[in-house]
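Visitor: my questions concern the predicted model and sequence given below.
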Amino acid sequence: MTATTSASLFLRNARLLGRMVDVAVADGRIASVTDSGAGCTPAGTDAGSGAAPAGAESIDAKGMVLFPAFIDAHTHMREPGQEYKEDIASGLAAAAHGGFGAVLCMANTEPVNDDASITRDMIDTARRHWPHGPRLHPIGAATVGLKGTELAPLAELAEAGCVAFSNDGAPVPDTEMFRRCVEYAADQGKVVIDHCEDPYLAKGAHMNEGETSGRIGVKGQPDIGEALHVARDILLADYLKLPIHLAHISCRRSVELIAWAKQRGVPVTAETCPHYLLLTDKELLGYDTKAKVNPPLRTDDDVAALREAVQSGVIDILATDHAPHAAHEKETPLDEAPNGITGLDTAVALTWGLVREGVLTEADLIRLWATEPGKIFGLPVNGFNVGDPADFFLLDPEKKWVPSRETMHSKSLNTPFLGKELVGRVKALWLGGVKVV
């Protein structure tokens, strides 16, 4: 893979899918990828020399793992309206240091992102604070005010820059309204992301319904509350022959329904989050509000099913569902605390842990965090082919660190992994060939 333009960056001795490579970057794009020491052919380099092209910054990445910049398809930036939890600047800081080149952010801001002017303001704010990225891609509200009774102006939101639509954590119980949303979104070339939850079965619940909730006397929501809406969306997508994306899948019942749908060729895609692959509802035995999330952490059997699903591709992508909350909001009784776990700071280390464990491979991480999110939402992805955007990060695979106020960049620290040693740390991120962190 070669080009003839003058390179501006030359990355040496990086490990890419088990192969040691040198990467040359020119004009913000991949100019060449060659075996380490074999040389490259951009102007100013002797073939076979392994030396940097003339004028290019040379970086030795020995010992580092090279990944394309990841895409997080489900975050909450909290701006406008709840900047005390997170704002776009701090959220993108967490994304950048976490290896993410692009984030999609939900519409549950205050005011709700159901107006094109709000969408444009969010994008402008992101560009002002992080001109070279990470790139912010708003998700527009599916219904006005997320109330589920009136469609939001989807065409205007799409024109302003929304890449998808969702009612976020407020599922649309009116199936006719949801159908219209899916159809009108498809007219704009966009997909609807659905939070699958039966609002009646989930009412008043604070965790998964099961043995653990019974032991500690907390009302739980059953997994069928999620699976019922997954089934509805699958049947609707099959009937309409239009895509629907299923957010943060958490249980075996949903996985089995999605597998059935994919065998039939139904145009549904699905995501899950690192915490559903690593934690169970036993995290709440001590009433730990940092582990309170919606959908809730489930059982060991659900974790096993989700791990199999991300391996096989039944679950298409990973996303963080980054949901920051201020300390005082989580330092309350379990039944008063809001749902949500932060994830942008820790996601790469957590999923790298699954690679170390043998559950996933490096290729799986690229598929789940980059290639497939790019396909679903129509975003560019670096496949390390000539001409691809030079969006990539280096991971120190053996670096040990502990999530804390000193090591995290989000304003909020509401993660059950706080204070626990993780292995794997992003060392540097380049977007368009520009070093961002």
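Guide: Yes, it's here.
Visitor: hey, let's count contacts and neighbours off CA atoms from now on
Guide: Will do.
Visitor: what count of nearby residues applies to Tyr84?
Guide: 13 (other CA atoms under 10 Å).
Visitor: host element of it?
Guide: Take DSSP states H and E as the rule and Tyr84 turns out to sit in neither a helix nor a strand.
Visitor: got the contact list for it?
Guide: 326, 411 (CA atoms under 8 Å, 6 or more residues apart in numbering).
Visitor: now Asn208, nearest residue through space, not along the chain?
Guide: Excluding the flanking residues, the one nearest Asn208 by CA to CA, 6 or more residues apart in numbering is Gly220, at 4.7 Å.
Visitor: what's the one you found in contact with, if anything?
Guide: Applying CA under 8 Å, 6+ apart, the residues contacting Gly220 are 202, 204-210, 213.
Visitor: break down the stretch 101-250 of the chain into its helices, ranges please.
Guide: For the stretch 101-250 of the chain, applying DSSP state H, counting those that start in this stretch gives helices covering 116-129, 154-160, 175-187, 211-216, 224-240.
Visitor: for the stretch 251-400 of the chain, same thing?
Guide: So, for the stretch 251-400 of the chain - with DSSP H, counting those that start in this stretch - the helices run 252-263, 274-278, 300-312, 327-330, 347-357, 362-366, 372-377.
Visitor: hey, which of those is tucked in deepest?
Guide: With neighbours taken as mean count of other CA atoms under 10 Å, the helices of the stretch 251-400 of the chain reach their highest mean count in helix 274-278, at a mean of 22.
Visitor: return the set of buried residues in stretch 76-91.
Guide: 76-80, 82-83, 85-91 (16 or more other CA atoms under 10 Å).
Visitor: likewise for stretch 388-403?
Guide: 388-397, 402-403.
Visitor: and the furthest pair within those?
Guide: Spatial extent of the buried residues of stretch 388-403 (CA to CA) is set by the pair Asp388 and Val402 at 34.1 Å.
Visitor: what about stretch 50-69, distance to the chain center?
Guide: For stretch 50-69, the distance from its own C-alpha centre to the chain's C-alpha centre is 26 Å (CA atoms, centre = their mean, to the nearest Å).
Visitor: in addition, the following structure is provided for comparison:
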Amino acid sequence: MTAVLIKGAKLYGEGDPVDVLIENGVLARIGTGIEAAEAAEDTEVIEAAGQVLLPGFVDLHTHLREPGREDAETIATGSAAAALGGYTAVFAMANTDPVADNAVIVDHVWRRGQEVGLVDVHPVGAVTVGLKGEKLAELGTMAKSRARVRVFSDDGLCVADPLLMRRALEYSTALDVVIAQHAEEPRLTVGAQAHEGEQSARLGYTGWPASAEESIVARDCLLAKHAGARLHVCHVSTSGTTDILRWAKDRGTKVSAEVTPHHLLLTDERLSTYDPINKVNPPLRTGGDAEKLRAALAEGVIDCVATDHAPHAVQDKDCEWSAARPGMLGLQTALSIVAETMVKTGLLDWRGVARVMSERPAEIGNLPDHGRPLAEGEPANLALVDPDAEWTVRGAELASIAGNTPYEGMRLPGVVTATVLRGRITSREGKIQ
């Protein structure tokens, strides 16, 4: 295995620059004055020049679309987008076609991720058969498969039946897995097209009330507490949900939660253009909600950032609003949005970024080799970031097959200059290696 020497990086953006020598997939030496001549003959050298070195990012919520919708994304193109965004591990959601509700499909996704080799692809298993919310899927079989599924979710749809959700949480305790819920009471969102509020009323959209999310989160926190199970709340979007999470955590409930970059930055004011690029589920909320989400992430009430990377084919987005599918790209822009909303505002430092983009998601997803401290002997899963650089987002230039980014033309801070997976450089200077 080729050795890698990173010269002059700041660990977590702190202290003086140091050199980091990577050999045999681990951080072999950290210090000053380390030269390539001290390592293997074919050592690759990265001149970091004071850039920020962080543990590689982990995304708990990625849609890779394979199998079934390879016209929107594949495991190969999604993995490339992830590596370029600083990710070393992603969790691929189950709403594929066919649905990842059995060991055959999850093993296929895992195997394809291994073949591509740019990031560790961990399949998420469906909670219910076919995502229909009627019968529990083969949780035990998937948990014991080659893919070793550790997260289960019907994301895109809510496990609305409280008895079924209770049974899933109870079974999860014996399997040592987490149930991740898309919190949306379906009877409150029939025909919903946007956040229920001033903007939806003015624009004539059917409203998606905050209570549709908050009622399910409250219910499931109670069920998880009763079962002693681990619950993860997907893409938190309302200020009320943060209050429920704080209450549940104070009571000792084993609940974690994620927020997307787009819910940290964007608001429902963007809907006035009627551009379906802004259609997402849960919908963009108000500026007050976004402010509360940022504060909750900084406090730790919300545990981590997850992209909900949702590529769509052109025909599924370039159409009238009501027919457009919800979702946005997120893997290559996530770090920059976090830098814009959390670092530039002083809500997080770079060590805090490591916590919400690497350490906590790795813990929640039970990935012992990711999100590790930057210390000698630890696995070399890394992201190198230039905090002073800026870049302009162009959907056509992103690695994904789809181009549905809401940040088109935006100038954003923070550039991932290199990603390292188990000691191997997977991306460097914006190019896949």
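Guide: Received, thanks. Not measured: the values here are computed from a predicted model.
Visitor: which one in the second structure is aligned with Arg307 of the first structure?
Guide: Aligning on TM-score structural alignment places Arg307 of the first structure opposite Arg294 in the second structure.
Visitor: kindly report the same for Ala102 of the first structure.
Guide: So, by TM-score structural alignment, Ala102 of the first structure is matched to Ala89.
Visitor: how deep is Leu360 of the first structure tucked in, by neighbour count?
Guide: The burial count for Leu360 of the first structure: 18, using other CA under 10 Å.
Visitor: residue contacts, it?
Guide: 311, 354.
Visitor: corresponding residue for it in the second structure?
Guide: So, by TM-score structural alignment, Leu360 of the first structure is matched to Leu348.
Visitor: picking that back up, for the match of Arg307 of the first structure, which non-adjacent residue is spatially closest?
Guide: Leu264 (6.0 Å).
Visitor: separation between the closest residue to Gly252 of the second structure other than its chain neighbours and Glu214 of the second structure?
Guide: With sequence-adjacent residues excluded and distances taken as CA to CA, 6+ apart, Gly252 of the second structure is closest to Lys225, at 7.7 Å. The spacing between Lys225 of the second structure and Glu214 of the second structure, counted by CA to CA, to the nearest Å, is 17 Å.
Visitor: give me the more crowded residue out of those two.
Guide: Per other CA under 10 Å, whichever of Lys225 of the second structure and Glu214 has more neighbours is Glu214, with 24 against 19.
Visitor: need the counterpart of that one in the first structure.
Guide: Match for Glu214 of the second structure (TM-score structural alignment): Ala227.
Visitor: please apply the same query to Ile75 of the second structure.
Guide: Match for Ile75 of the second structure (TM-score structural alignment): Ile88.
Visitor: go on, Leu264 of the second structure?
Guide: Per TM-score structural alignment, Leu264 of the second structure is aligned with Leu277.
Visitor: can you tell me which residues contact its match?
Guide: Applying CA under 8 Å, 6+ apart, the residues near Leu277 of the first structure are 303-304, 306-307.
Visitor: can you redo these as JSON lines with distance to Arg264 of the first structure?
Guide: Listed next are the contacts of Leu277 of the first structure as JSON lines, based on distance: CA to CA, whole Å:
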{"residue": "Val303", "distance to Arg264 of the first structure": "25"}
{"residue": "Ala304", "distance to Arg264 of the first structure": "24"}
{"residue": "Leu306", "distance to Arg264 of the first structure": "20"}
{"residue": "Arg307", "distance to Arg264 of the first structure": "22"}
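Visitor: out of those residues, which is nearest to Asp22 of the first structure?
Guide: Asp22 of the first structure has its nearest neighbour among the contacts of Leu277 of the first structure in Arg307, at 32.9 Å by CA to CA.
Visitor: I figured the closest one hits Val355, correct?
Guide: No - Arg307 of the first structure lies out of contact with Val355 (CA atoms under 8 Å); the separation is 11.7 Å.
Visitor: contacts only, for Lys275 of the first structure.
Guide: Actually, residue 275 of the first structure is His. It isn't Lys. When contacts are counted by CA under 8 Å, 6+ apart, His275 of the first structure touches Leu297.
Visitor: just the one 3 residues further on next, same as before
Guide: Taking CA under 8 Å, 6+ apart as the definition of contact, the neighbours of Leu278 of the first structure are Val303.
Visitor: please apply the same query to Arg65 of the second structure.
Guide: 72-75, 95-97, 311.
Visitor: next, count neighbours for Thr320 of the first structure.
Guide: 26.
Visitor: what lines up with it in the second structure?
Guide: That one, Thr320 of the first structure, aligns with Thr307 by TM-score structural alignment.
Visitor: that match and Thr62 touch, don't they?
Guide: Yes - counting by CA under 8 Å, Thr62 is a contact partner of Thr307 of the second structure at 6.6 Å.
Visitor: the residue nearest the centre of the first structure: what secondary structure?
Guide: Centroid-nearest residue in the first structure: Asp72, 2.4 Å away (criterion: CA atoms, centre = their mean). The local conformation at Asp72 of the first structure, judged by DSSP: H, G, I helix; E, B strand; the rest coil, is strand.
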